[in-house]
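>>> any chance you could fold what I've pasted below:
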Amino acid sequence: MTPAEKLQNLLDAPAFKRWFSTANFSENGVSFPTQFMANWVHSYFSSQLFVAFGFEPEISVYKRPAAPVIKNKDNVIQLDFWEDNKRGCANSLLRAALFPPLPRGKRQFLKNVKLESVGAADIIFTGEQFDQTDLDVYLEILNFARPFPLGTPVSFSARAMLKALGKGNGGGLHKWLHSVMIRLRGGTLDITDKKNRYFGGLVKEGVLEEATEFYTIIIDTNFAKLFGFGMWSKIDIEERRALKGASSGIAKALHAYYSTHAAPSLHSYETLSKILGLSSVDRQTKARMIEAHKKLEKIGFLHNFEAKENGIRVSKKESRAQRKHLVDKWVEADKKRRKKAAT
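Have a look, this model is predicted:
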C-alpha cells in the first residue's frame, strides 16, 4: 500500500477528504497548497503520517497555479488564486459602501438600502451594517476556505481566527468574534450586474462547537458568481495590518478599494465619501481622507498622491496582473487607433 492509502485507512473519511484531498504525496513526504494546511497537518496528523510513511515525512507547500476560479471535471468550484501574503475578494464588494469605516457604536439596521458603489454591480443590503473589522474577519474566512471547493464545510478554531487577525485570545474577543460571524451570516446582499443576480449572505451557515470553540463555516457555491461579475482583486494583508491609529478605518477602506484598480483616476471628494459611506464632505472629512492617504503612502501602497481642490489623484504600485491589464488595455487602444487611421 502507498502512504496515501495507509493514511486513508488511519483517518476517517471526512478528515482525509478535508485535509489530504488536495495534497501531493511523494516518496519523501507530502505537500499542500497552503502554508496554513501544512502547519495544521504537522500539528494534528504527525503521528498518523509517521505510521503511513514508516518515518517522519517532509511536510511542505507546493506552488499552486494562479487562476481566479478553478473548475474540475465534476464542476467543483474553488477560489484559489492568491498567495499566502495576500487575501482575495470580489471587486463588487470592495467598490461599494458595504464595509464602511463606522465609528464605534454607530451601526444601523438597514432594510433594502441600495449602497453607493462604483462599477457595474448594484448592491441592495438588508441587515446590521458591516464595517472594516467585519471585512478583516471575512477576508480570513475566505482565506481559510481557499484550499477547499466551495460548499465544503471549512473548520477553524476561534483561536486560529483571532491569531490570524493579530488579536489575543481573551473571552471578550471570542464573544466579539462570534458577534461578527452572526452579523456576516445575517446580512443579506442582493447584487446584480444586470446579467446575473445573487441574493444571499456572505456566509451561508455555520456551527460553533462550544466545547472546543471550533467553527465550521459553509460559503454558498453561488457566491462564486461574484468573482465573475466585476472580476476579483488581491489585497496585501501585511499592508492592511500596518494601517493603525487615527483614520485607519478610512485608510483600510481606501486600501481595499484602490486594490481593485490598476491605475486609479482622480476621484472627487464626493465619490470617495460615497464609497466610504460617509455622510458629508466637509473640511474635517476631507482632512481625514488626506490623512488616510498619507498612511497609504507611508506603508508603500501608494507611490504618492495629490490632494487637489476637486479631489485626490493617486499613483499606486501595480500587481503583475494589473500591469498586464494596463498593457493589454494600451495594446487594444493602439489597435483601434491604427485601424481608424487606416480607414
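>>> only C-alpha atoms for contact and neighbour calcs from this point on.
Fine.
>>> so after whatever helix or strand Trp40 lives in, what's the next helix or strand?
Assigned by DSSP states H and E, Trp40 belongs to helix 35-44. Downstream of helix 35-44, the next assigned helix or strand under DSSP H and E is helix 46-53.
>>> quick one: buried residues of that next one?
Going by neighbour count (16 or more other Cα atoms under 10 Å), the buried part of helix 46-53 is 48-49, 52-53.
>>> helices along this protein, start to end?
Taking DSSP state H, the helices of the chain run over residues 3-10, 13-20, 35-44, 46-53, 91-94, 132-145, 158-164, 171-186, 226-229, 237-241, 248-258, 269-276, 283-298, 320-342.
>>> out of the ones you listed, which gets nearest to Lys71?
Among these, helix 226-229 comes nearest to Lys71, with 13.1 Å by Cα to Cα.
>>> figure out how far that closest one is from the centre of its chain.
Taking the mean C-alpha point of helix 226-229 and that of its whole chain, the gap between them comes to 13 Å (Cα atoms, centre = their mean, to the nearest Å).
>>> tell me which residues in that helix are buried?
Within helix 226-229, the residues that qualify as buried are 226-227, 229, counting by 16+ other Cα under 10 Å.
>>> off-centre distance for stretch 132-149?
Here stretch 132-149 shows a centroid-to-chain-centroid distance of 6 Å under the convention Cα atoms, centre = their mean.
>>> can you name the residues in contact with it?
For stretch 132-149, the external contacting residues (Cα atoms under 8 Å, 6 or more residues apart in numbering) are 18, 22, 33-34, 76-80, 87-89, 99-102, 154, 156, 161, 164-165, 180, 184, 249, 252-253.
>>> need the contact partners of the helix holding Trp40.
Counting contacts by Cα under 8 Å, 6+ apart, the residues outside helix 35-44 that touch it are 19, 31-32, 59-61, 84.
>>> let's see this one next to it:
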Amino acid sequence: MSAKPVANILANLEKTIAKHEAAKVYQLPFWPDPHRGFPNEVIRSALFSAIQSRHRTYLENEEICCQDGYKIIFTGQRLDQTHLDVFEGVMHVARGLHEGNNVRFSAHKLLKIIGRSTGRSDHQWLDRTFQQLTATSVKIMDKNGERVFWGSLLPSGAADLTTGGYCVELPRHLIKLFERGFTTVDFDRRKLLRGKPLAQWLQLYYSSHARPYPVTVEFLRNLSGSSATVKKFKQNLQDRLEELKTFGFINDWKIENDLVNVDRTPTPAQQRHLANRSS
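Down below sits the predicted model:
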C-alpha cells in the first residue's frame, strides 16, 4: 500500500473521531451525599494549593506543579483549598447534569453544602470567591503537549445579590475534567481538617491513589504548592500525616531516607480496579 492511501485513511479516521467527539454529549457523574467528586488532574497538582490565604500571590502564565502525564499552565491569583470547596460545591449541585445546563442555587444553600456559616459576611465572601475562580486561566495539556483544557474554572454566571440567587454555566470542558478521572471523598470528614490546608490536600491526594507509592518530601512540597522551607514543610507534613492517621484517613505512615510511605485501605471501587489490573 502506498504512502498516500495510508495518509488518506488516517485523515479520514481522524475526521471520524472528531465527528464522534463533537456529537458526544458529556454528563457530570453522580455521587451520593455526603461525598464530593474531585477531578484527579486537580487534586494531583498545586492548582488548589495547600497554603493559607495570606500567602496567595498572582501568577502570569506560569507552570503549576502536577503529577507526570500532563502539564498545567496558570494565570491568576493562586487558589487554595477554600476555592476548591466552592468549586466542588457547585459541581455537587450540578452532579448528574449534562453539559450546557445552567446550575441554579442559592448562596445560603451552597454555603450550607460546603459547611460554612450563612451570615452576611459569608455571603460576601462567597461572591468574592466566585469572582476569583472566574478570573483564572487554566490550561491543562497532556504529555504530548496537546491542549486538553483551556479556560476559566467557572467561566460565567449570574447572581441576584438581593435574594442570594445564583446561576452558573456548566460548560463541556469542566465535565471532561471528571470524564478523565475523579475521586470521591466524604466531605463531612474533610471538614474535620478545615483550617489545615496541607492536611486537606494530602487527604485528597492519597485518596486518589488506590495503592500510594513512595514519594519524596520535596515532591509533596512542590506538588502541594507549599511556600514553606523544606525543613518547615517536613515538620508540618509529619504533623498532618499523623493527624490523618488519628482521624482514620490513612492506616499508617513513615518517612525513611526522605521517602514518604503511606498505607491506606482502598475504597471498594479502587479494590475492584486493582483486581481488574491483576487479572
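>>> TM-score for the pair, please.
Between these two chains, after superposing, the TM-score reads 0.86 (TM-score structural alignment, normalised by the length of structure 2); 255 aligned residues with a Cα RMSD of 1.6 Å.
>>> out of the buried residues of helix 226-229 of structure 1, flag the one nearest to Ser268 of structure 1.
Lowest distance from Ser268 of structure 1 to the buried residues of helix 226-229 of structure 1 (Cα to Cα) belongs to Phe229, with 25.0 Å.
>>> ok, now which ones touch the closest residue to the closest one other than its chain neighbours?
With Cα to Cα, 6 or more residues apart in numbering as the criterion, Phe229 of structure 1 has its nearest non-adjacent residue at 6.4 Å, and that residue is Asp193. Counting by Cα under 8 Å, 6+ apart, Asp193 of structure 1 touches 120-122, 229.
>>> what's the most distant pair in those?
Pairwise distances across those (Cα to Cα) peak at 10.6 Å, for the pair Asp122 and Phe229.
>>> distance of the spatially most central residue of structure 2 relative to Gln124 of structure 2?
The geometric centre of structure 2, computed from its C-alpha atoms, lies nearest to Val42 (Cα atoms, centre = their mean), at 2.9 Å. According to Cα to Cα, to the nearest Å, Val42 of structure 2 stands 26 Å off from Gln124 of structure 2.
>>> ditto for Thr82 of structure 2
14 Å.
>>> sorry, back to before: can you say which of the contacts of Asp193 of structure 1 are buried?
When burial is judged by neighbour count using 16+ other Cα under 10 Å, the buried members of these are 121-122, 229.
>>> residues contacting the aligned partner of Val215 of structure 2 in structure 1?
In structure 1, the position corresponding to Val215 of structure 2 is occupied by His267, as judged by TM-score structural alignment. With contacts defined as Cα under 8 Å, 6+ apart, His267 of structure 1 is in contact with 311-313.
>>> and for Trp232 of structure 1?
Counting by Cα under 8 Å, 6+ apart, Trp232 of structure 1 makes contact with 68, 88-91, 260.
>>> go on, Asp160 of structure 2?
Residues near Asp160 of structure 2 by Cα under 8 Å, 6+ apart: Tyr166.
>>> now check structure 1 for the residue matching it.
Structural alignment (TM-score structural alignment) places Asp160 of structure 2 against Glu209 in structure 1.
>>> from Thr260 of structure 1, how far off is the match of Val215 of structure 2?
The gap separating His267 of structure 1 from Thr260 of structure 1 is 14 Å, by Cα to Cα.
>>> now Asn222 of structure 1
With distances defined as Cα to Cα, the gap from Asn222 of structure 1 to Thr260 of structure 1 amounts to 22 Å.
>>> neighbour-wise, which of those two wins?
Between Asn222 of structure 1 and Thr260, counting by other Cα atoms under 10 Å, Thr260 is the more crowded of the two (22 against 14).
>>> excluding chain neighbours, what is closest to the more buried one?
By the measure of Cα to Cα, 6+ apart, the closest residue to Thr260 of structure 1 outside its immediate chain neighbours is Ser233, 5.4 Å from it.
>>> tell me who's in contact with that neighbour.
When contacts are taken as Cα under 8 Å, 6+ apart, Ser233 of structure 1 is in contact with 88-91, 259-260.
>>> roughly how far apart are Lys17 of structure 1 and Gln284 of structure 1?
Remark: distance between Lys17 of structure 1 and Gln284 of structure 1 (Cα to Cα) = 54 Å.
>>> tell me which of these two has more neighbours.
In this comparison of Lys17 of structure 1 against Gln284, neighbours counted by other Cα under 10 Å, the higher total goes to Lys17 at 14 against 10.
>>> now check structure 2 for the residue matching that one.
Under the alignment defined by TM-score structural alignment, Lys17 of structure 1 is left unpaired in structure 2.
>>> cool, Lys286 of structure 1 as well?
Aligned against structure 2 by TM-score structural alignment, Lys286 of structure 1 finds its counterpart in Lys234.
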